[in-house]
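A.B. asks: generate a structure from the sequence data that follows.
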Amino acid sequence: MKKYLILDDGTSFVGEAFGDLSTATGELAINSNLNNYQESLTDPLYHNQIITFTQPSIGNIGINPKSYESILTSAKGIVVHQEENISFSHLKNLSLNSFLKERHIPGICQIDTRALQKYVHTHNVKKASIVNNNDAHAFDQLQASVLSNQQIQSVATPKPYLVPGSGITIVVIDLGLRESIVRQLSKLNCNLIVVPWNTSFSEIKNLDPEGVVISSGPGSPEEIENSVIDNILEIQKELPLFGIGLGHELIAIVNGAKIKRLKIGHYGDNHPVKKIITNEIVYPHQAQDYAIVTDSVDTSKLIITYVDLINGTVQGLRSRDYPTFSVQFLPESALGIENNLDLFDEFIESVVAHRRVKYEL
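C.D. replies: This next block holds a predicted model:
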């Protein structure tokens, strides 16, 4: 069955349908990862987005039930060059095609995704639709469509819950929590309390945590309610704080920095990022449409700790006054990249040191 990918500038690509046969509209996210399509499809960061995978062959390792980033699926659609329905992995329980049908996610294959990537980046295309007919009506609907800006509310937990552990108690503020964050903190024996994005500082304090993590999440940091910013400011003053992705951007805002939308978002692990204190080069997984305006960082309050060597974006910050630090990239190891897991160890060390000073006082 023929399927069409139409872009908001009127350009279209023709391919073949797979997955669910419905239509979809969303922002285009060009994903350059070589594998781990399942993690991306279940990642809350991709809420409202149509994911285009530049890797030529997608689907050849099936679906692994241990690799979900969320039980729910946030992506609107998927675009690939070659959809594979044969798996050579012993972990396969479900094909990609069947998974998409179960989750009501439309797919389109036989698209030259490298050419699409080049076109999107050259023409700064943001929005697209997967449709059955390439006609004026479909294009008009795409132009008229308005994507929800209530993205965090759509993907974050509505109620707090506990992930028991025998170690220190950490509150995780869910802005669109990736399960790999929970897995890494659980490996460190943390007793985790996951709370909704709008939980007040007084409610968090009543849980008696020894540290706080602000998760990654979808959408613009500038659309976050001011009450959330106020909460982070209070947390920063009293508890060790670690921000990831959107959490990193909010910590920057709390400390006076400004945010901009990138002309070209980056979803992949092919950008070298320099750790400034050691000059070490790492290749972390990134999924970002927004970045901190470098010149807006108040260096009397914040230290820039990581920087992207391709687009120059700030990838890490550390407070000069509080046990607070953050990274734009995703340090969890779900995508097979484990050279940044020391950030979780660093956070735990910060919590232990803060507790020691607290009890000595």
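A.B. asks: from here on, contacts and neighbour counts on C-alpha atoms
C.D. replies: Will do.
A.B. asks: just the strands in the stretch 151-300 of the chain please.
C.D. replies: According to DSSP state E, counting those that start in this stretch, the stretch 151-300 of the chain carries its strands in the segments 161-163, 169-174, 191-196, 211-214, 241-244, 259-268, 273-275, 280-282, 286-292.
A.B. asks: okay, the angle between the last one and strand 259-268?
C.D. replies: Meaning strand 286-292. Strand 286-292 runs at 160 degrees relative to strand 259-268, counting by axes from the mean of the first three to the mean of the last three CA atoms, to 10 degrees.
A.B. asks: which other helices and strands contact strand 286-292?
C.D. replies: Judged by 3 or more CA pairs under 8 Å, 6 or more residues apart in numbering; DSSP states H and E, strand 286-292 is in contact with helix 246-254, strand 259-268.
A.B. asks: another sequence for comparison is provided below:
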Amino acid sequence: MKAFLILEDGTVFEGTSIGSTREVISEIVFNTSMTGYLEVLTDPSYAGQAVCMTYPLIGNYGITPDMESGKPWPDGFIVRELSRIPSNFRCQGTIQDFLVKHDIPGIAGIDTRALTKILRDRGTMNGMITTNENYNFEEIQPKLKAYSTGDVVSKVTCDKKKVLPGCGMKVALLDFGAKNNIAKSLNDRGCEVTIYPAHTSAEEILMTNPDGIMLSNGPGDPKDCGPIIDEVRKLYESDTPIFAICLGHQLMALATGADTHKLKYGHRGGNHPVKDLETGKVYISSQNHGYVVDTDKLDPAVATPAFVNVNDGTNEGLKYTGKNIFTVQFHPEACPGPQDSGYLFDRFIGMMGGAQ
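C.D. replies: Reported below is the predicted structural model:
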């Protein structure tokens, strides 16, 4: 069956329908990872977006147990070539069946390199995936321009509190769309991890007297999280050690008076170099974000830059002045290097008074 990807600037790609055949409008973004498509599909940070994979062959090892959450979150999936006969000893099914099962529409057979160049040159834009060959662009365009991701954090966060038992430090993890490996990285280091829904009050968390607080990754514009930012401010004002990743990093910055802005096309992939400004070392990082913290509007009495993106100079982390708080924009749990920045979890445990 034919399928079409229609961008808000009028560009149209024709390909083959994969997954669900329903019509969807979403923000179109690209990811440069060569492997890990299942981790991408099940990363809650992609809620409200349709993902184009730049690597040309996707699905060759099928569906494996490497899911970062209980379900896939992107609105759509865009690939050059979909492998329909996967081969791997851990394979549990095909991408096609997985997309159908979870009602996610997609398109294959398009020039993903050309699409990526458009998004790099003109910036991230909205688009529609449809199987309707008689579409009318004049009718579609206003809908495309009107689309926004909205409050996607409320969509992806957990419904209720849950605990991963451990015999070490007690960590409260605020779930803004947390990937499974964040809690696992702490749990593997002996921590007892209590995972809280995103809108949990600071008072509820602090009354349990945790040794440390983790603010997770998540989707959408951080400025859409007003009530959460208010609670993060209260956490900042406590003396509890805090470590934050991605959206959590942005929310802490906003809670302390800094600002954020949207990147032209974002950082999404597994090969982004970041430099530790304290040691001068450069690490290969996994990233998935469309917004960054403005260091130009950063008060050094509150926080100072700790990491910088080697490619474009944007902020990749902050160290908070006079506080046991540090935050990073990248994903130290994602192991792209493969474990270049995993030491940050050890640093967090040290901040809590545990053995690193």
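A.B. asks: fetch the TM-score of the aligned pair.
C.D. replies: Their TM-score after superposition, calculated using TM-score structural alignment, normalised by the length of the second structure, is reported as 0.95; 352 aligned residues with a CA RMSD of 1.7 Å.
A.B. asks: list the buried ones in stretch 99-115 of the second structure?
C.D. replies: Using 16 or more other CA atoms under 10 Å as the test for burial, stretch 99-115 of the second structure gives 99, 103-113, 115.
A.B. asks: trace residue 269 of the second structure over to the first structure, please.
C.D. replies: With the correspondence set by TM-score structural alignment, residue 269 of the second structure lines up against residue 268 in the first structure.
A.B. asks: distance of the most centrally placed residue in the first structure relative to residue 230 of the first structure?
C.D. replies: For the first structure, the residue nearest the mean C-alpha position is residue 45 (3.7 Å; CA atoms, centre = their mean). Taking CA to CA, to the nearest Å as the measure, residue 45 of the first structure falls 23 Å from residue 230 of the first structure.
A.B. asks: same check, this time on residue 149 of the first structure
C.D. replies: Distance, residue 149 of the first structure to residue 230 of the first structure, by CA to CA: 21 Å.
A.B. asks: do the same with residue 60 of the first structure
C.D. replies: As judged by CA to CA, residue 60 of the first structure and residue 230 of the first structure stand 46 Å apart.
A.B. asks: need the helices and strands packed on strand 286-292 of the first structure in JSON lines with distance to residue 180 of the first structure and mean neighbour count, can you?
C.D. replies: Output for these, formatted as JSON lines (distance: least, CA to CA, whole Å; neighbours: other CA atoms under 10 Å):
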{"stretch": "helix 246-254", "distance to residue 180 of the first structure": "15", "mean neighbour count": "25"}
{"stretch": "strand 259-268", "distance to residue 180 of the first structure": "16", "mean neighbour count": "17"}
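A.B. asks: could those go into a markdown table alongside distance to residue 222 of the first structure?
C.D. replies: Output for these, formatted as a markdown table (distance: least, CA to CA, whole Å):
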| stretch | distance to residue 222 of the first structure |
| --- | --- |
| helix 246-254 | 9 |
| strand 259-268 | 8 |
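A.B. asks: closest one to residue 306 of the first structure among these?
C.D. replies: The closest of these to residue 306 of the first structure is helix 246-254. By CA to CA, the value is 12.0 Å.
A.B. asks: which other residues reach the closest one?
C.D. replies: Residues outside helix 246-254 of the first structure that contact it (CA atoms under 8 Å, 6 or more residues apart in numbering) are 175, 214-218, 221, 229-230, 232-233, 242-243, 258-259, 291-292, 297, 316-317, 325-328.
A.B. asks: mind putting the strands of the stretch 151-300 of the first structure into JSON lines with distance to residue 12 of the first structure?
C.D. replies: Converted to JSON lines, the strands of the stretch 151-300 of the first structure look like this (distance: least, CA to CA, whole Å):
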{"stretch": "strand 161-163", "distance to residue 12 of the first structure": "45"}
{"stretch": "strand 169-174", "distance to residue 12 of the first structure": "37"}
{"stretch": "strand 191-196", "distance to residue 12 of the first structure": "40"}
{"stretch": "strand 211-214", "distance to residue 12 of the first structure": "39"}
{"stretch": "strand 241-244", "distance to residue 12 of the first structure": "36"}
{"stretch": "strand 259-268", "distance to residue 12 of the first structure": "20"}
{"stretch": "strand 273-275", "distance to residue 12 of the first structure": "35"}
{"stretch": "strand 280-282", "distance to residue 12 of the first structure": "37"}
{"stretch": "strand 286-292", "distance to residue 12 of the first structure": "23"}
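A.B. asks: could you tell me the end-to-end distance of stretch 139-153 of the second structure?
C.D. replies: 30 Å.
A.B. asks: what are the buried residues along that stretch?
C.D. replies: Applying 16+ other CA under 10 Å to stretch 139-153 of the second structure flags 140, 141, 144, 145, 148, 151, 152, 153 as buried.
A.B. asks: mind checking which helix or strand the second one is in?
C.D. replies: This points to residue 141 of the second structure. helix 137-146 (DSSP states H and E).
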